[in-house]
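Undergrad: Build me a model:
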Amino acid sequence: MPQRPLLLNADMGESFGPWAMGMDHDVMPHVDLANIACGFHASDPDVIRKTLRLAARHGVRVGAHPGYPDMVGFGRRSLACSPEEVENLVLYQLGALYGLCRAEGLAVSYIKPHGALYNDMARQPETMRAVLKAVRAFDPALPLMTLATRDTTTARELAAEQDVTLWFEAFADRAYDGDGRLVSRREPGAVHHDAEVIVDQAVRIAGGQALTASDGSPLILAADTLCVHGDNPESIAAVKAIRQALGASGAGA
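TA: From the prediction side, this is the model:
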């Protein structure tokens, strides 16, 4: 049984026009938090609003999932943005989601940057500070989701400087390096595809048990939330199994 109650989160609303991405209808009933793409790396206003309605139907809290303005690269390529540009692009996307949330009677509950922006934020203090400044300017009560690593001292210090709460996130289906950072998707074995491996990693993280990092070292991650993905039938099965294994009974737990 898990020792830490983990909120399950998933990236949602990443389709664009007639192009479908993910299996949101299948994932939504099993998560607590929906990270809604805000239009820069994926999504459009129609997709965002439909996804918000889906989240409301299942009682799932919604958060902003802003990324670099990079539709072609799906937000997975770092862009040479200044800290001021990072702050502004995050604020812009928060405003877009806020408007659609307000139309549906919903609230933005947290912020989780996407892809390269998320990774840059975790590695570059100036990028982290820029995102934190955007959160503080928009609503300092909103938590910012960031990567749970072996040493989170710098992230905690920057968040304290801006008086913003952090939610530390772990991944059930990703490999970690010795520092507790995600192994690059370019590397073999960076993404787990076996449902049993994914569920086992989720249970280990929830129970405060050690994972094995890519360098062979034991790695314990102190996380508040666990990211799950659902873009194929196998991953949907894994999401359902994780929910059952963690002993929670549906969204909003």
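Undergrad: only C-alpha atoms for contact and neighbour calcs from this point on.
TA: Will do.
Undergrad: Report back the residue of this protein that's furthest from centre.
TA: Relative to the mean C-alpha coordinate of the chain, counting by CA atoms, centre = their mean, the farthest residue is G216 (25.8 Å).
Undergrad: how about it, what does it touch?
TA: With contacts defined as CA atoms under 8 Å, 6 or more residues apart in numbering, the neighbours of G216 are G178.
Undergrad: Spell out the residue ranges of the helices in the stretch 101-250 of the chain.
TA: Taking DSSP state H, counting those that start in this stretch as the criterion, the stretch 101-250 of the chain contains helices spanning 115-123, 125-138, 153-162, 195-206, 233-245.
Undergrad: now those in TSV, with distance to G105 and mean neighbour count?
TA: Output for the helices of the stretch 101-250 of the chain, formatted as TSV (distance: least, CA to CA, whole Å; neighbours: other CA atoms under 10 Å):
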stretch	distance to G105	mean neighbour count
helix 115-123	28	20
helix 125-138	18	21
helix 153-162	29	15
helix 195-206	32	21
helix 233-245	27	19
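Undergrad: Please give the structure of this sequence too, so both can be compared:
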Amino acid sequence: MKIDLNSDLGESLGAWRMGDDHAMLSIVSSANVACGFHAGDAAGILRTLRQAAERGVAVGAHVAYPDLVGFGRRQMDVASADLQADVIYQIGALKGLAAVAGTSVRYVKPHGALYNTIAHDKRQAHDVIAAIRAIDPSLVLVGLAGSPLLGWAQASGLSTVAEAFADRAYMPDGSLVSRREKGSVLHDAQDVAERMLRLATEGVVTAVDGSIVRLKADSVCVHGDSPGAVEMARQVRALLERSGVKVAPFVDMGVVP
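TA: Alright, predicted model coming up:
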């Protein structure tokens, strides 16, 4: 059994510090690195990329709506031409920084509101897909497990990876509980680790109403900005490995062509 463990990194901006990239990069196998639209400054992004390269952590472009004030968590009705150009711009910028850091961008994982919107919004989903295909069709698109996005992307010729969230609560239909709702973010590291072990071994998670949701996911995200994120990621990885589940980048374990 194998699974990828990823985290959103490179999100510090100037004097504002977000997460502990150095510590998280010693735990995760893939790093979703901010591209400057929702968070991250160029020097900090480059530093995170260099650390990822040193540790052999796979790098993905964490593209977002242009929303620094809202940390990319506000839904936007962006025109198709603008959204496609924004995504191309972000991937291109990260590719340049990654080359200097001695690594490369292997996949794309949209952030926040963009991630949630394109999981079901066909027009914006196809804009993001078109942008990825335009700049580098070999990039893998990471999306919410069970969402229509994955089928749309595969139909267009993109490789995809289904993702689950370690520290987020699920609705009975497999969608994430809105961050506006109480209990949407989980904080008990041991409970989260046990949930992710069950996901990896049985393919299920428990929803907020106690029902069982079946999810097929090859990557698990622990948000780098959550309180106690490093300890949570550490416990998740430790329990997985003690239970015989190998943690490795999905781009290196035959999940995608």
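Undergrad: Out of the helices of the stretch 101-250 of structure 1, the one nearest H41 of structure 1 is which?
TA: The stretch from the helices of the stretch 101-250 of structure 1 with the least distance to H41 of structure 1 (CA to CA) is helix 115-123; that distance is 8.8 Å.
Undergrad: For that closest one, give me the average deviation versus structure 2.
TA: Taken over the aligned residues, the distance from helix 115-123 of structure 1 to structure 2 averages 0.6 Å (mean CA distance after the TM-score superposition for structure 1).
Undergrad: Any figure for the gap between the residue minimising distance to the centre of structure 2 and I91 of structure 2?
TA: Centroid-nearest residue in structure 2, with CA atoms, centre = their mean: K109, separated by 5.0 Å. Shown here: K109 of structure 2 relative to I91 of structure 2, a distance of 10 Å by CA to CA, to the nearest Å.
Undergrad: what's the overlap in contacts for the two?
TA: Common neighbours of K109 of structure 2 and I91 (criterion: CA under 8 Å, 6+ apart): A61, V63.
Undergrad: Next up, the contacts around R195 of structure 2.
TA: For R195 of structure 2, the set of contacting residues under the criterion of CA under 8 Å, 6+ apart consists of A166, V205, T206.
Undergrad: Trace the second one over to structure 1, please.
TA: It stands for V205 of structure 2. Superposed on structure 1 with TM-score structural alignment, V205 of structure 2 falls opposite L211.
Undergrad: any idea how far A210 of structure 1 is from the nearest residue to its match once chain neighbours are set aside?
TA: Among residues not flanking L211 of structure 1 along the chain, L219 sits closest, at 5.0 Å (CA to CA, 6 or more residues apart in numbering). As for L219 of structure 1, its distance to A210 of structure 1 is 5 Å (criterion: CA to CA).
Undergrad: more crowded one of the two?
TA: With other CA atoms under 10 Å as the criterion, L219 of structure 1 and A210 differ in neighbour count, and L219 comes out ahead with 21 against 14.
Undergrad: Which secondary structure state does the residue nearest to D231 of structure 1 when sequence neighbours are not counted sit in?
TA: Counting by CA to CA, 6+ apart, D231 of structure 1 lies nearest to G22, which is 4.2 Å off, once chain neighbours are set aside. For G22 of structure 1, the reduced secondary structure class is coil; criterion used: DSSP: H, G, I helix; E, B strand; the rest coil.
Undergrad: quick one, what contacts G22 of structure 1?
TA: G22 of structure 1 is in contact with M12, E14, S15, G230, D231, N232, counting by CA under 8 Å, 6+ apart.
Undergrad: That's all I had, so thanks and see you.
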